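**Student:** sequence plus predicted model, see below.
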Amino acid sequence: MTRPERKQVLLRLDPAVHDALARWAADELRSTNAQVEFLLRAALADAGRLPAVVQTMRRPGRPARSADDEEGNEA
């Protein structure tokens, strides 16, 4: 199943808020963008407004190695 195209949003933040968010994201092995999405999804779920059709996010951290990588075909 292919994922639908992701929406892009311009977000203006106070520099101190951005710095705190970036540190938090790094602590959880996420990009700043993924941390924003994680927090927005959590807020929507807490408010009972997260649509049922939303796909789950990829777990934080480095993606799992593929079968090609395990065979020594690393790029």
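**Tutor:** Okay, I see it.
**Student:** all contacts plus neighbour counts: C-alpha atoms, from now on.
**Tutor:** OK.
**Student:** quick one, helices of this protein?
**Tutor:** Using DSSP state H, the helices found in the chain span residues 15-27, 32-46, 67-70.
**Student:** here comes the other one, which I'd like you to weigh against the first:
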Amino acid sequence: MAEKKNFMLRIDSDVYKALEKWSADEFRSVNGQIEFLLNKALKEEKRLLDKKIKTTSDKSAE
């Protein structure tokens, strides 16, 4: 499992309430929902490194 970094986040109370409802609708914690949304946005913008490890079958296809 990847190391997780703690940090303080200040957001508007209305935004937090919306996140709280959204996360409950998807059975996640608010923290989990924020992490999910950030990961999704980073992947869509191709700013998250692909952490897949190449298998021997992947290497033979190159």
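**Tutor:** Okay, I see it. This one's a predicted model, so the numbers in the text were calculated from it and none came from an experiment.
**Student:** got a TM-score for the two of them?
**Tutor:** The TM-score (TM-score structural alignment, normalised by the length of the second structure) is 0.76; 52 aligned residues with a C-alpha RMSD of 1.4 Å.
**Student:** now render the helices of the first structure as TSV, adding mean neighbour count.
**Tutor:** Formatted as TSV, the helices of the first structure follow (neighbours: other C-alpha atoms under 10 Å):
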stretch	mean neighbour count
helix 15-27	13
helix 32-46	14
helix 67-70	10
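**Student:** what residues in the first structure pair up with stretch 3-11 of the second structure?
**Tutor:** The alignment of stretch 3-11 of the second structure onto the first structure (TM-score structural alignment) covers residues 5-13.
**Student:** now stretch 21-32 of the second structure
**Tutor:** When the first structure is aligned by TM-score structural alignment, the counterpart of stretch 21-32 of the second structure is residues 23-34.
**Student:** got the end-to-end distance for that stretch?
**Tutor:** The stretch stretch 23-34 of the first structure measures 13 Å between its terminal residues, going by C-alpha to C-alpha, to the nearest Å.
**Student:** same thing with stretch 41-58 of the second structure?
**Tutor:** 27 Å.
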